[in-house]
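Undergrad: output the structure for:
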Amino acid sequence: MKRILIITFYFPPYTGVAGYRPLSWAVNFKKHGLSPIVVTRHWEKGGQNSWLDSVPPYGTEVEKTEEPFYEIYKTPHRHRRGYQWNDKSIFRSVKYWMAKLKGHIMIDADSYTSFKPICEKIITENKIDYILVSSGPLNLIRLGHELSSKYKIPFIADFRDTHNNNLLQHNPRLSFHEKVDKKIFEYWLRKWLRNVVLVTGVSQPLLNLMQKLHHAKSKLIFNGYEESLFDELSALPTTSDRFVITILGNLYQRQDIAFMTAGFKEFITQNPDVLIQFVGTTGSGNKISDKIKAAIPAANLLLTNPKLRLEALSMTARSHVLYYIGWKGFRGIYSGKIFEYLGLQRNILLAPSDNDVNAALIDETKSGKVADSIEEMVAVLSGWYQEWKHTGRLQYEGNTAAIKKYTREKQAEILAETILAN
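TA: You can find the predicted model right below:
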């Protein structure tokens, strides 16, 4: 069996969706001929509400654990010499730019400094056949490149997103700052991807963007949902006394929050026996929460702080409708929640549509409906509400075979087979 070193900043007990992608590789690779060793950082058990929760130093010792399907090394989170994580001086931005120019990218999450010694120790003490890096932060791509060059081990780079999602707009309009940033990042990524044998990513538009920076093979590896866990969750009964619509996780200013709130406001006016719950959305910031509170009556609204994953998913599973705001004007932005919505097997409403990957996913899996106007959104919700009101349930017509393609187990299998083919 081949041994693979998985290097990832995010890994449970980190509660964000980014940690579950490498976890699925660690748990499933052995079935397909790869024996994983994971290097990650210590995380405090509990909800991480924002990026700032990942910045301060944390942990004291390297901890090795033997799990049933993989070994894992957790390192203390430390920054490179001279960096102050809480620096509020007027020279902060100058220090950041100087660091970028020297190839020290995303120094708030400087896993390069923390991970390099333990990775080299593992490689010298074990026969490692592959190095797989989950990015970001992008400084881990640098680490993967250097380890691969030094020890002559094939290097696979996986990208969950770009360093700037504005690059995925149909017609990107970048500020001067963003243009300079793009030049710097592309310079270093071209250098660090010179010896990569495979580049994987979560969407085809993302892979197309990265293709300009390397000459290796590319492979689309979706995010997904854990099959056995979500089979249990989907069997939970929906709430009987109210019609429940749920929005899971963060919302972002670049999404059309005004569209969502206007649609919900009109729908509730016509159909008052409704609860709209935002599970974990308050971590998105007060501005978005304030807009939601201003539009939706308190009697019809539940806003929660970020919760542990299983609790959040259990709340979501008891809903009748799962709502998702499409990324209008962007290409290839799936969020982890759209796959979790698929796994929960509840009707999905995408409104407004992204007219892109998420709309195509819902059409392929027959897992819900898409609305391009507020009137359409209200009509879809009202139709579902009336069905629930008259029958006590809401019919779900998702295509199970199509949905099962997006389990994390299936995606891990595809990735393992692709790696072993190199």
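Undergrad: use CA for all of it now, contacts and neighbours both
TA: Noted.
Undergrad: how about Lys293: what's its closest non-neighbour residue?
TA: Leu301 (7.8 Å; C-alpha to C-alpha, 6 or more residues apart in numbering).
Undergrad: need the contact list for the one you found.
TA: Leu301 is in contact with 275-278, 293, counting by C-alpha atoms under 8 Å, 6 or more residues apart in numbering.
Undergrad: next, the second sequence, to be compared with the first:
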Amino acid sequence: MTNLEEMGQKAQDAAFELGQLGSKEKNTALLTMADSLVLNTKEIVAANKEDYDKAKENGTKKAMLDRLLLTPDRINDMANGLRQVVELPDPIGKVDRGWQTTSGLDITQERVPLGVIGMIYEARPNVTVDAAGLCFKAGNAVILRGGKEAINSNIALSETLRHALQKVGINQDAVQLIDDVSHETAQKMMELNQYIDVLIPRGSGKFIKMVVDKAKVPIIETGAGNCHIYVDKDADLDKALKIIINAKVQRPSVCNAAEKVILHRDIANQFLPELYDALQANSVEVRGDTLSKAIVPDIVPATEEDWGTEYDDYIIAVKIVDSIDDAIKHINKYNTKHSESIITENYSSSRQFMKQIDAAVVYTNASTRFTDGQQFGFGAEIGISTQKLHARGPMGANELTTTKYLVQGDGQIRK
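TA: Okay, here's the model as predicted:
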């Protein structure tokens, strides 16, 4: 079995060394990581093919296979993500605020690394690179534990990154991968609070709940995305159609894909048949409530379970409501606090929706697929936080820091 205590100690040692590095040294390492990914594309793709072929043999769904697949273009995108991270401001040492107290103490609050971050995730090998790059930029060591479905891909990626660090003279234990994918080792990692400062799970809602329930290490909860698009009575329906198709079809297996469409009753008769045909043309199964099925009889009846389900597949559910208030009430009841969107040309409706929806990201007239660190300008992302402490929404380098107070005195004592 993997010696997690040894890995934890190595990560702590590496984290201390990273804390002494300047921005130039970190950025040089990140650029070397990016170049190494491109140079090793052939080897990475070959390792990924082993994982992909095995998953396909095991009957993995098409949408989940897409999550697993690495191509030269996707590897190049990961490398470009690291290069974007280089361009970001270094959060370490940034002064959030400073003041002098009545006793003459000068206090500054500065950004510092979290320390050692644990990443536990399912079959998305791109997380290996995104997490390593962002953690490194923020001065953190990272211990990675991916799913068994992507083990060969993750080994190839992590070894490429470690060799790049070694090449520039930086402790390669800043990036470590647990290659034992047993449940026992995963459980032990979740209890490693003497070495890991924070644990970040990425995967399905069921997977994240399991980690939240079992972990002893503090957690930043990410990922589960039961995302809605509400088409208001004052919507531009051409705009709505394009947005919904993009949000559902472009990559249905990711957490920011749309899973539900809510339609205002006033536009449902006109819009739903066209929407249904467009979704069917993209091989999407449409489920719906009684009112939806009355308009389009071929719609599959939705159950109560559907409203709270993140499909991660070519499935979407439709509900018809009488008002924007009903839409907001329904969304807040069933959503996962990830990303929600309203399609409307009515400014008042837009403001109401954006103010009253409880989610990390709320859109007007845009696809939920934009909830992504790279799209937000953060470079890569380590995840989408769906909780409220200590970060919310797409998490870049700044969200992988904490603060400490630096107090400068001149002999003061408290009376």
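Undergrad: superposed, what's their TM-score?
TA: TM-score of the superposed chains, computed with TM-score structural alignment, normalised by the length of structure 2, equals 0.35; 233 aligned residues with a C-alpha RMSD of 6.8 Å.
Undergrad: quick revisit: how about the contacts of Leu301 of structure 1 in JSON lines, adding secondary structure, neighbour count and distance to Ile247 of structure 1?
TA: Formatted as JSON lines, these follow (DSSP: H, G, I helix; E, B strand; the rest coil; neighbours: other C-alpha atoms under 10 Å; distance: C-alpha to C-alpha, whole Å):
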{"residue": "Leu275", "secondary structure": "strand", "neighbour count": "21", "distance to Ile247 of structure 1": "11"}
{"residue": "Ile276", "secondary structure": "strand", "neighbour count": "25", "distance to Ile247 of structure 1": "8"}
{"residue": "Gln277", "secondary structure": "strand", "neighbour count": "21", "distance to Ile247 of structure 1": "6"}
{"residue": "Phe278", "secondary structure": "strand", "neighbour count": "25", "distance to Ile247 of structure 1": "5"}
{"residue": "Lys293", "secondary structure": "helix", "neighbour count": "14", "distance to Ile247 of structure 1": "14"}
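Undergrad: now, among these, which is nearest to Leu132 of structure 1?
TA: Within the contacts of Leu301 of structure 1, the smallest distance to Leu132 of structure 1 is 35.1 Å, found for Phe278 (C-alpha to C-alpha).
Undergrad: state the distance from that closest one to Lys369 of structure 1.
TA: To Lys369 of structure 1, Phe278 of structure 1 is 20 Å away according to C-alpha to C-alpha, to the nearest Å.
Undergrad: how about Gly383 of structure 1?
TA: 11 Å.
Undergrad: what number of residues lie near Ile44 of structure 2?
TA: Neighbour count for Ile44 of structure 2, taken as other C-alpha atoms under 10 Å: 23.
Undergrad: for it, give me its contacts.
TA: Ile44 of structure 2 makes contacts with 153, 156-157, as judged by C-alpha under 8 Å, 6+ apart.
Undergrad: list the buried ones in the helix or strand encompassing it?
TA: Secondary structure from DSSP states H and E places Ile44 of structure 2 in helix 41-57. For helix 41-57 of structure 2, the buried set under the neighbour-count rule, 16 or more other C-alpha atoms under 10 Å, comprises 41, 44-49, 51-52, 55.
Undergrad: quick check: next helix or strand after it?
TA: Sequence-wise, the next helix or strand downstream of helix 41-57 of structure 2 (DSSP H and E) is helix 62-68.
Undergrad: what is that next one packed up against?
TA: helix 41-57 (3 or more C-alpha pairs under 8 Å, 6 or more residues apart in numbering; DSSP states H and E).
Undergrad: one more time with 6 Å, if that's ok
TA: Applying 3 or more C-alpha pairs under 6 Å, 6 or more residues apart in numbering; DSSP states H and E, we find helix 62-68 of structure 2 packed against no helix or strand.
Undergrad: now the angle from the next helix or strand along the chain from that helix to helix 41-57?
TA: As assigned by DSSP H and E, the chain's next helix or strand after helix 62-68 of structure 2 is helix 72-87. Interaxial angle of helix 72-87 of structure 2 relative to helix 41-57 (axes from the mean of the first three to the mean of the last three C-alpha atoms, to 10 degrees): 120 degrees.
Undergrad: show the secondary-structure elements that helix 72-87 of structure 2 is packed against.
TA: Counting contacts by 3+ C-alpha pairs under 6 Å, 6+ apart, helix 72-87 of structure 2 is packed against helix 23-39.
Undergrad: list the buried residues for the helix it packs on?
TA: Across helix 23-39 of structure 2, burial judged by 16+ other C-alpha under 10 Å covers 23, 26-27, 29-38.
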